[in-house]
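Peer 1: below is the structure, and that's it, no one-letter string:
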């Protein structure tokens, strides 16, 4: 099993470029995607769904002119009815679907977008096959058989994982199989299998194209949301995550703690040993902090030597335990061999009555300043100090 896993990692790494090995899993399954990536991806998918739906809402009725010109009654009437219904469905999708950053909304939009032409294909293609046609009518009728190929090729427009591409391609492949069963009296199994095999190949290429888009998007999101020196979330992305976490906590009534941490005497490191040494101190502190946080906690570089730690579902006691653990492990060493210490302020949403994330951070920042004024290398606001500082 491990050999098979390594083979797929090598395969996707070769096809999709030099992506870190730990991120290859995110190209296959969406479950490990960070919240910010899910929000960006959902927004892009829904925007593209609306764009494609609007395009087909315009192109679909234009084809009615060709249907009227080449087909005879009653085929023309049946096709016109189907195209009008399809046009209305595409127009409703383009105009009524709201912008959203929720990935489940994006999934629903994609399902509707692929469902509309799938239903039209199941409706129109078998119907046309039961009429004897010659000349231009026969050629246009045969063209309806290519609709599934256009649909699966459309997967390449969206940044999807491998599993998502498979799930959205399956209904199209199923529709092709259903139509094949309905037309066995007209075409042989070999003809249907050839079409099905070609459809599968196009779906595979489209899925790889979608994964390539996702890989590029993951790299861009990571570059835009992470600090290049320390690897922590940047302040801009951190503010967005704080806003998300605060609203989640407020809706569910859950606690949310923020730890504001400022390295002590950091300016002396830069002045005595240079900025390269200061950068190494920052990197070491960030690595130590990351290594001793829970998997759901978030570490932000707020600016300079300041860090903010977001602790979802953590009350004052939990935050105090986390801070004590960080203090016991330490934040690395200075260039002269001394310990890197920090002044720390802690605030909790419920205990401190914060109305928004900005106020929560301000409370933690003010307590950090009090810790600095009280002699540094200490924490203000921990449960060990009698609960939230006043």
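Peer 2: Arrived safely. These numbers were taken from a predicted model, which means no experiment stands behind them.
Peer 1: could you use CA atoms for every contact and neighbour count after this?
Peer 2: Fine.
Peer 1: so residue 72 sits in a strand?
Peer 2: No - looking at residue 72 with DSSP: H, G, I helix; E, B strand; the rest coil, it is coil, so not inside a strand.
Peer 1: so it versus residue 143, what's the distance?
Peer 2: Here the criterion is Cα to Cα, to the nearest Å. By it, residue 72 lies 17 Å from residue 143.
Peer 1: list the helices and strands the helix or strand residue 223 falls within packs on?
Peer 2: Counting by DSSP states H and E, the element that carries residue 223 is helix 189-225. For helix 189-225, the elements it packs on are helix 2-16, helix 21-28, helix 35-62, helix 147-153, helix 162-182, helix 235-252, judged by 3 or more Cα pairs under 8 Å, 6 or more residues apart in numbering; DSSP states H and E.
Peer 1: so which bits of it are buried?
Peer 2: 192, 195-196, 199-200, 202-204, 206-218, 221-222, 225 (16 or more other Cα atoms under 10 Å).
Peer 1: how about residues contacting stretch 112-129?
Peer 2: 49, 53, 75, 79, 82-83, 86, 89-90, 93, 141, 144-145, 147-148, 151, 168, 171-172, 175, 179, 182-183 (Cα atoms under 8 Å, 6 or more residues apart in numbering).
Peer 1: buried ones only from those residues, please, as a PyMOL command.
Peer 2: With 16+ other Cα under 10 Å as the criterion, this PyMOL line picks the buried residues out of the contacts of stretch 112-129:
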select buried, resi 49+53+75+79+82+83+86+89+90+93+141+144+145+147+148+151+168+171+172+175+179+183
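Peer 1: against that first model, consider the following:
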């Protein structure tokens, strides 16, 4: 009865989550491609933090278990186990130290792979090591505990927000290790036991994958709700600042271009004064939708405040940005309540051309050029202090 109730609750929770997700976001559950940078950044932080947590716990408890081995096994058995435990402890400490400097998803993958590889290598060693000794009674019973290590490792996948593809990629080698351990005892292989173990390992893998997917699904929904402006659907200013900071850091590190365009809608106050704030809100919604529909794949639109927007254009130099902005604005940015086109004063800044030291300085340069565009007659772009009539 309780199991059925929990199952219904679980399915209800998943149905609610999936209903709140777009088709693109559901695709993000399946594979890590095309994730928004803020989601990738959040996932990287969580994965690395939990890798360090698990590595720290393993580094603490792995050598402590030597005491139990000493009481359970004869010296020729526990000597080898103790050496393997000390080696694994050193490896866990190295992960703990190295993970402090990991800030990309690729590094998070490496840290997670190393975290799982260490106990599985330890498992293979102990599995083969103890096969050389005759064990009976309590010693034999205690030794069976080592056979459960792959199950513990694959269950550990459940604490990481991974896509389905990532779960399968990390679980596959664990299943391979379990199969390899069985092959190592081929002459005395007990097929029913091996088949049952693999089946149980697959079931735990499925549950762990589902747990990881549920974490990722809730993270996607929460990130989207927290980073989007509720009215226009653009990135909000707090999330936009974090996004620009991330893009600025990546551009500086890789030497790639990065352009920011500061857009201020022309004569917007007149719309509010003449037609009311509801009409002004409608113009903001339609204008932001127009910009998002016309901007290039990979560009990001931030509502900076009121009628001001910031267009973030990664891997785009000044000339490319000017071309993109001309195409974006050539037909206007929508219609005002009186049927005339919505226009904008635009200031453009580029990371290498303007030699900015930080993202705030780059935004400030774009802001100042936007102000020059307004004072120079509006409906124009100012880049490198040269106004360009539209």
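Peer 2: Perfect, thanks for sending it. All figures in this text were calculated on a predicted structure; none of them were measured in a lab.
Peer 1: just give the TM-score of the two.
Peer 2: Put the two chains on top of each other and the TM-score (TM-score structural alignment, normalised by the length of structure 1) is 0.89; 376 aligned residues with a Cα RMSD of 2.4 Å.
Peer 1: the helix holding residue 223 of structure 1 against structure 2, how far on average?
Peer 2: With mean Cα distance after the TM-score superposition for structure 1, helix 189-225 of structure 1 departs from structure 2 by a mean of 1.2 Å once superposed.
Peer 1: and stretch 46-59 of structure 1, by the same measure?
Peer 2: With mean Cα distance after the TM-score superposition for structure 1, stretch 46-59 of structure 1 averages 1.1 Å from its match.
Peer 1: do stretch 107-114 of structure 1 as well
Peer 2: Mean deviation for stretch 107-114 of structure 1: 0.8 Å (mean Cα distance after the TM-score superposition for structure 1).
Peer 1: in contact with whatever residue of structure 2 lines up with residue 162 of structure 1, which residues?
Peer 2: Here residue 162 of structure 1 is matched to residue 164 in structure 2, going by TM-score structural alignment. The neighbours of residue 164 of structure 2, taking Cα under 8 Å, 6+ apart as the test, are 29-31, 209, 213.
Peer 1: redo the residues you listed as JSON lines? Include distance to residue 363 of structure 2.
Peer 2: Output for these, formatted as JSON lines (distance: Cα to Cα, whole Å):
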{"residue": "29", "distance to residue 363 of structure 2": "34"}
{"residue": "30", "distance to residue 363 of structure 2": "36"}
{"residue": "31", "distance to residue 363 of structure 2": "33"}
{"residue": "209", "distance to residue 363 of structure 2": "41"}
{"residue": "213", "distance to residue 363 of structure 2": "37"}
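Peer 1: so which of those residues persist in structure 1?
Peer 2: Retained contacts for the contacts of residue 164 of structure 2 in structure 1, judged by both residues aligned by TM-score structural alignment, their matches' Cα atoms under 8 Å, are 29-31, 209, 213.
Peer 1: and of these, the nearest to residue 257 of structure 2?
Peer 2: Set against residue 257 of structure 2, the nearest of those by Cα to Cα is residue 31 (27.7 Å).
Peer 1: what is the aligned counterpart of that closest one in structure 1?
Peer 2: Aligned partner of residue 31 of structure 2 by TM-score structural alignment: residue 29.
Peer 1: wait, that match touches residue 161, no?
Peer 2: Yes - proximity of residue 29 of structure 1 to residue 161 meets the contact threshold set by Cα atoms under 8 Å, at 6.0 Å.
Peer 1: structure 2: matching residues for stretch 211-222 of structure 1?
Peer 2: Counting by TM-score structural alignment, stretch 211-222 of structure 1 corresponds to residues 213-224.
Peer 1: how about residues contacting the matching stretch?
Peer 2: With Cα under 8 Å, 6+ apart, stretch 213-224 of structure 2 has contacts from 14, 17-18, 20-21, 25-26, 29, 38-39, 160-164.
Peer 1: from residue 85 of structure 2, how far out is residue 59 of structure 2?
Peer 2: 9 Å.
Peer 1: try residue 238 of structure 2
Peer 2: From residue 238 of structure 2 to residue 85 of structure 2 the distance is 46 Å (Cα to Cα).
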